[in-house]
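A.B. asks: Okay, here's the prediction I keep looking at, along with the sequence it came from:
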Amino acid sequence: MESLAENLTPPYYAATLNERQGDIKDQNHVAPTDEMVTLATRQPGFLGLESSHDQKGKHITVSYWKDVDAIEGWITAGDEKINNRFGIGLAETCGIEISLIEKATFERNDRRAIRGLNAFVAAAFSSLTGFMS
């Protein structure tokens, strides 16, 4: 399966969103991470996103952004929305790690490199969320 990141042209930013407290949901069963994903799609500078779950079932989303200003706008809007909707700050419910992607480190036609990169990213996410829990 092809990754969205494979089709983006660097430079761009990736923001990895992790659940810190997976048991927080409102009366409509919406979690703070769900709210952040919805907000991301409405923000200027948003390029796309990919979601998955780690081995423990925690939700992980990587969103792609044009620049840091776009990410800051998303985080600011998200913090306000999460606080109003859930009565808790964004930093208490979600972890966000931002990375600058400056160049593709694989040839676009080399499927082995892409599969290897995807496996590495999945393992890194699993390790990161295991460390954070």
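C.D. replies: Noted; the coordinates are in hand.

A.B. asks: use CA for all of it now, contacts and neighbours both
C.D. replies: Noted.

A.B. asks: longest single helix anywhere in the chain?
C.D. replies: Across the chain, the helix with the greatest residue count (assigned by DSSP state H) is helix 111-132.

A.B. asks: residues of that one that come out buried?
C.D. replies: Across helix 111-132, burial judged by 16 or more other CA atoms under 10 Å covers 114, 122, 125-126, 129.

A.B. asks: Pasting the second one now:
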Amino acid sequence: MTIANTPEPPYYAVIFSSLRTDGDNGYGAMAERMDALAAQQPGYLGVESAREGLGITVSYWRDLASIRAWKANAEHLVAQQTGRSTWYTDYKTRICKVERDYGLDDAFASRTE
């Protein structure tokens, strides 16, 4: 797992927080498929994900139109429905515009902005 290499802002982040049901029930295979499929979508910039009880996946997109197209993707729609009926006890999706980002290599610059 790596930190997504995103372009200069602005761009968008979709933050998906979730609580899972017990058992895999096909979740692992579908998650891998969705990662691969998302990476093929126009406007996709990268993804970061962590799970320790609470799961958080952040995908990055060039614009809102790219996010809408991904949400409406036929295979993704199946995954969304299965998530609601089988994999999640709760979830929340948040969409944000990234105005600024910085990392270890430019940490000093971030303190002066």
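C.D. replies: Everything's here; your move. Since we're looking at a predicted model, the values are computed, not measured.

A.B. asks: what TM-score do we get after superposing?
C.D. replies: After superposition, the two chains reach a TM-score of 0.65 (TM-score structural alignment, normalised by the length of the second structure), with 108 aligned residues with a CA RMSD of 3.8 Å.

A.B. asks: picking up where we left off before, ok, the buried residues of helix 111-132 of the first structure vs I82 of the first structure, which is closest?
C.D. replies: T129 (21.0 Å; CA to CA).

A.B. asks: show me where the second structure has helices.
C.D. replies: Counting by DSSP H, the helices of the second structure are 27-39, 64-71, 74-82, 107-112.

A.B. asks: residues in contact with the shortest one?
C.D. replies: Yep, that's helix 107-112 of the second structure we're talking about. For helix 107-112 of the second structure, the surrounding residues in contact (CA atoms under 8 Å, 6 or more residues apart in numbering) are Y102.

A.B. asks: just the first one next, same as before
C.D. replies: Counting by CA under 8 Å, 6+ apart, helix 27-39 of the second structure makes contact with 44-46, 70, 76, 79, 87, all of which sit outside it.

A.B. asks: which residue packs closest to E99 of the second structure, ignoring adjacent ones?
C.D. replies: Counting by CA to CA, 6 or more residues apart in numbering, E99 of the second structure lies nearest to P10, which is 5.1 Å off, once chain neighbours are set aside.

A.B. asks: does the one you found really touch D101, like I thought?
C.D. replies: No - here P10 of the second structure does not reach D101: they are 9.1 Å apart, not a contact under CA atoms under 8 Å.

A.B. asks: From A91 of the first structure, how far out is the residue nearest to D23 of the first structure when sequence neighbours are not counted?
C.D. replies: Once flanking residues are discounted, D23 of the first structure sits nearest to A31: 8.0 Å by CA to CA, 6+ apart. A31 of the first structure sits 14 Å away from A91 of the first structure, taking CA to CA, to the nearest Å as the criterion.

A.B. asks: G22 of the first structure too?
C.D. replies: Counting by CA to CA - G22 of the first structure and A91 of the first structure are separated by 13 Å.

A.B. asks: And these two? Which one has more around it.
C.D. replies: G22 (15 against 12; other CA atoms under 10 Å).
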